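In: dropping a prediction and its sequence here:
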Amino acid sequence: MLIEHRMRTALALLVKGLVPALLLAGSAQAEKYVLLGWNDLGMHCANGDFSSFVVLPPYNNVRAQLVYSQEGSLPQLVTEGVRIDYSIPGNTTSVTKTNFWDYAQQIFDLPAPLPPDVGLTGNGLTGSMEALDGFFEVTGVPITPFQDDDLVNEQPFQLIRLEARRESDNFLLAMTEVVIPVSNEIGCVSSGCHSSEQSILNHHDDEAGFDPNDTPILCARCHSSNALGTPGIPEARSLSYRLHEKHKDFRPTNSIATCYKCHPGNQAQCLRGVMATGIDEPMICQSCHGTMRDVAESISEGRRPWLDEPSCGASNCHGSNYAEQPNTLFRMSTGHGGLYCSACHGSPHAILPSSEENDNLQVISLQGHAGTLAQCTVCHTDIPMGNGPHGSPAPAAAVADLQIVRLAGNQAHLSWSPVQGVSSYLVYSMPSADARPAQWTLLGDQAATEYDDLIGTPDEERFYRVVCASH
């Protein structure tokens, strides 16, 4: 049965340390927990050295949602009676990999030095996420791009392990590993653009009251930053505005290589989602954000950097049916069943399927292939018959004209007509015509509208169902 198959799969994944969905078999009903995690931005930058000027500290945010499902009822988001612990395999310390802790108190005007491996929010490299309204979150994880066994080569797409446990007895309900991205490729000097960080500070020597030698200096102290929540000095303008305005004539203006001079970067290549790597005409940074001149001018016209960003639902993009919630960023928007957009689609800049293998691990373990999390049975114990995400028509509805022909050699040939707007189909075998969904066995997930199944014996009776999987 499907539940037995998934239990075996869950146990196999448990050995590997990855159990996003764990089914629990009861005497009468089956229930399961599904844990979905993601990073909020798809990439976090941090200075490699904090002795001169500071753009961003080590500060990473991860969110998660825990879905509970039981036969006969709709899935529910769970935050009570459970906790989600996090850890970063292979990266257990940061204090020996950066000089951030030497300067953090001075840079951020802290009342006392930060304890080793503790970030600006009080969180470390291990701990428990905070339960909020329908989701869990940990902010300010002070991770560096260097793993414990390699302090030279950056690993920008490391994995953070999330474990959902029942608080009453510490029982493991579900586990997953998702990318916690970080890079030191803030490349003012390494890009070849500036001779030194000090030379950049020296360009400010005509600013009244500014001492370029009084280091370390937090750029956001003068230049406001919505990322760090600093008001800055109004006359100095925001850091986002100044950086893009000062470099607006950098050539080539419409190239991803230009953005990678400052954003991570030639090594990390943080724009790695399907729109940049998986379509015939790949998009680049400028496709959504515009050129550096466009970015600067939009801020001058009132756009708030970090808070007002390109919309998936724009008329020249995906349209209103695939829009975020009104006046809400993609990374803050929820949709089907209260799930965050990123729970199914991936993080910004890493929309699934991603060219980075680690980004795809969670969905592969859940539905068997990379891409948008689109298989209804990942969360639903009973296959739903209603409309799916974005109002898509009956994503799990069975095809209406399934034809089954028994062939010689114990084969069955299945065929059906294409369903408009559907790009893939799930083929199931069933022990009886009225078998419950938990008893179905998934045979294939495919785009083709025919399937050949090998049957054990010529007289074996087998039943089939083909449902629409994605659009």
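Out: Yep, it's here. Numbering: from 1, shown residues only.

In: CA only for contacts and neighbour counts going forward, please
Out: Noted.

In: quick one: contacts for the spatially closest residue to residue 132 that is not a sequence neighbour?
Out: The shortest distance from residue 132 to any non-neighbouring residue, by Cα to Cα, 6 or more residues apart in numbering, is to residue 79 (7.3 Å). The neighbours of residue 79, taking Cα atoms under 8 Å, 6 or more residues apart in numbering as the test, are 66, 131, 132, 133, 134, 135, 136.

In: repeat that with 10 Å
Out: 65, 66, 67, 130, 131, 132, 133, 134, 135, 136 (Cα atoms under 10 Å, 6 or more residues apart in numbering).

In: what subset of these is buried?
Out: By the neighbour-count criterion of 16 or more other Cα atoms under 10 Å, the contacts of residue 79 include these buried positions: 65, 66, 67, 130, 131, 134, 135, 136.

In: ok, which pair from those is furthest apart?
Out: Taking Cα to Cα as the measure, those reach their widest spread between 67 and 130, a distance of 16.2 Å.

In: next one: residue 228 from residue 124, what distance?
Out: Remark: distance between residue 228 and residue 124 (Cα to Cα, to the nearest Å) = 18 Å.

In: between those two, which one's more packed in?
Out: The residue with more neighbours, out of residue 228 and residue 124 and counting by other Cα atoms under 10 Å, is residue 124; that gives 24 against 13.

In: pretty sure the more buried one is in contact with residue 85, am I right?
Out: No: checked against Cα atoms under 10 Å, the pair residue 124 and residue 85 is beyond contact range at 11.8 Å.

In: between the two, what contacts are shared?
Out: Taking Cα under 10 Å, 6+ apart as the criterion, residue 124 and residue 85 both touch residue 138.

In: check it against this one:
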Amino acid sequence: MNAHLFIFRFLLIFLGLSGFSNAHALELKPNSVEILVGEVAKVTVTQSSGSISVKSSNTSVATVSYASGIASIKGVKAGSATVTVKDRRSSKRVEVKVLSAPASLLTISPALLALNVGGSANITVTNASGTVSVQSSDNSVATVGYANNLATVKGIKAGSATVTIRDSKTSKTVAVTVLNTTAIGEYTLLAWNDLGMHCMDGLDFSVFAILPPYNTLHAQLKDKNGKLVTSNVLLTYEAVADSSGSINTSSANKTNFWSWVGELVGLNPAPDVGVNLDGLASGKPMPGNKTPSLTPAPMTYNTAFGWFEAEGIPITPFDDQGQKNFYPTVKVVAKDALSGKVLASATTVLPVSDEMTCKGCHASTDANNNAAQTAAKPLAGWVFDTDPDKDWKRNILRLHDEKQAANKVFNDALTTLNTKGYKSGGLLTTADAGQPVLCVACHASNAYFDKENKTTVMGGMAGIAPFTQSLHLKHAEVKDPATQLTLDSLDNRSACYQCHPGSVTQCLRGAMATATDASGDPSISCQSCHGNMKAVGSPTRQGWFNEPTCESCHNSAAPGKRAISGIDANGKAIVPSDHTFATNANTPVPGLNLYRFSKGHGGLQCEACHGSTHAEYPSSHADENLQSIAVQGHAGTVAECKACHTTVPNTVNGGPHGMHTTGDAWVKQHEDANKNGTASTPSCSYCHGTTSAGTPLSAVKVAKTIDADEFGIKNWPAGYQVSCFSCHNGPNP
């Protein structure tokens, strides 16, 4: 071959490869930063190939570190520096300017304030720059004045207000609660996560997002008279180490979510502050809440639902040592708002998993012997992205584009979203251009639920199936890569764990998870309550709304036991006429009856005593049982009267689910009870069995000693099923 012709062809090949490489070259966002001494700036690194290295040209001015797609630049002293980020193909630079910290930085103390009507309290102001001004958001509740570095707040009437303190450079706020009285007495505090498990789809949000880091904490406080405490108290949450010593006090350094949240949902919370869906439907989103840290963060009281809450806490399944922990632990503390005295505390978990993943089928692979993976391979081939968190997501977008290329509805949706940065070339082109795809921008999802306006904020687009329906129906006939059974198969107990958390997380961990049949095999699976995938994806079912109800399985359909009546073929709960163990009808909106919003005895939420969905007490995760052990002495449903009552009330049917008083007090009182029951009181046989020989519903959960009067002292071990035969020779002695 002519030497010149060879070189010419080589150059053509080289330039062609270079052009291809540049199409996927390393990208930094932003490429210049300006920070104060001591501050940290986050630079998102995308389109990388191979391992990443970072270097500062002047570490005395700025240092840099790299983890999970984020280069963290910290200002050390005033000056300029250049940070270089390299992968195996190229390098990019970030110009850094570090400014001196201001000579003074306004500080105030305290950040929370409570006082009585007619009373006053001071806020200390230090490091103020220039003139200081103060303002109350509601002078009918509290007024404020300023002199000699003190902001003096006076309580006018009971309520809440915000005091703002400004100097020439910045402003700070103080939450003020004005009380009529101070809280006194003994208390029981119960705290829980609302869903039992929250999911986030990996640590990378630069390609697409299904669910962000979003957790919700609820709590209720009871005094020992059995009354709910709703005012004159302050509740906070903070990170604590779990029983293994693991602690999780930050999130922004573990995911690039905060670099992309603005592009995804149009909100821009500060690092370690989450988005809050509440109020979003009316254009007035409530403030985001912080990742639990060593500094207590406030919870707010929600009058409509009767609980204290912290909505949208952004927590990830990685602890401070970088180890996976799907069950980070938090402590909730209730204090007297006026005196600051601790009234009660509770330890619970904020479960979160990143096993909501599609890697099992959609990750790039050279293997070709797995039917599920072969079916998921795009016609254009796997993308083989070097970042495993991006790889499966980019494969899904490529496959989605191929499947929908000729779909007018899909192309019209891209046109509609063009103003938000979506490209007509498809979803992968959109993501590769720097606009991450939000799946629920097109596919409606009730997971994005604004409970203040009681509606979803992601209503989807006309002609496009809701997210739950689309995913479940599309994958119903897909083969499980591990078992090769279809995901729709009722015999495939692990099918749900292919996409939901998960084989390691073990989301289903409550009392139902450990139930076994006569052979010792698990008797309950996800499908027992939810049905198969076709039922979950039924077009007549609303995802996240049409969920199983407690009474669907826990009812009197069979003597001496609870029968599983379950759901119908469309994934909707079959609701029997027996509502002894029922969720609340028309909750939180007409037509629904969701467990996580339902309440019962004494105004307590069902989850307060029974545990969260999928984690009903007792849980197989030990730290979730700490709370019930603390309040009643043993794990399991909070069912001991003395957990909330100093003096046990005497009642025939006023307890939870129409239960009677238990213990010594019931020994004599039960003689006059109506054994056959009434319309409002179940008969004795409902719990004690048709032969009055006892059932699991009449079992004591912890060893008890009962003074049965002339029948002597009874010592019953945990699990003993109380019956007529416990003292008598039968039901009619």
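Out: Sure, I can see it. The structure presented is a predicted model; accordingly, all values stated were derived computationally and were not measured.

In: give the contact list for the residue nearest the centre of the first structure.
Out: In the first structure, the C-alpha closest to the average C-alpha coordinate belongs to residue 347, at a distance of 3.1 Å (Cα atoms, centre = their mean). By Cα under 10 Å, 6+ apart, residue 347 of the first structure lies in contact with 37-43, 179, 273, 330-331, 341, 354, 359.

In: residue 330 of the second structure maps to what in the first structure?
Out: The alignment partner of residue 330 of the second structure in the first structure, by TM-score structural alignment, is residue 160.

In: residue contacts, that match?
Out: For residue 160 of the first structure, the contacting residues are 37-39, 62, 86-91, 125-126, 176-181, taking Cα under 10 Å, 6+ apart as the criterion.

In: also residue 369 of the first structure?
Out: 353, 360, 361, 362, 363, 445.

In: can you tell me what it aligns to in the second structure?
Out: Matched to the second structure by TM-score structural alignment, residue 369 of the first structure sits across from residue 634.

In: picking that back up, need the contacts of residue 347 of the first structure in JSON lines with distance to residue 2 of the first structure and secondary structure, can you?
Out: Converted to JSON lines, the contacts of residue 347 of the first structure look like this (distance: Cα to Cα, whole Å; DSSP: H, G, I helix; E, B strand; the rest coil):
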{"residue": "37", "distance to residue 2 of the first structure": "24", "secondary structure": "strand"}
{"residue": "38", "distance to residue 2 of the first structure": "27", "secondary structure": "strand"}
{"residue": "39", "distance to residue 2 of the first structure": "31", "secondary structure": "strand"}
{"residue": "40", "distance to residue 2 of the first structure": "33", "secondary structure": "coil"}
{"residue": "41", "distance to residue 2 of the first structure": "35", "secondary structure": "coil"}
{"residue": "42", "distance to residue 2 of the first structure": "34", "secondary structure": "coil"}
{"residue": "43", "distance to residue 2 of the first structure": "37", "secondary structure": "coil"}
{"residue": "179", "distance to residue 2 of the first structure": "29", "secondary structure": "strand"}
{"residue": "273", "distance to residue 2 of the first structure": "32", "secondary structure": "coil"}
{"residue": "330", "distance to residue 2 of the first structure": "34", "secondary structure": "helix"}
{"residue": "331", "distance to residue 2 of the first structure": "33", "secondary structure": "helix"}
{"residue": "341", "distance to residue 2 of the first structure": "28", "secondary structure": "helix"}
{"residue": "354", "distance to residue 2 of the first structure": "28", "secondary structure": "coil"}
{"residue": "359", "distance to residue 2 of the first structure": "26", "secondary structure": "helix"}
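
In: I'd like these laid out as CSV, including neighbour count and distance to residue 5 of the first structure.
Out: Putting these into CSV (neighbours: other Cα atoms under 10 Å; distance: Cα to Cα, whole Å) gives the following:
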residue, neighbour count, distance to residue 5 of the first structure
37, 29, 24
38, 28, 27
39, 26, 30
40, 22, 33
41, 19, 35
42, 26, 33
43, 25, 36
179, 27, 27
273, 25, 31
330, 22, 35
331, 19, 34
341, 18, 29
354, 23, 27
359, 30, 25
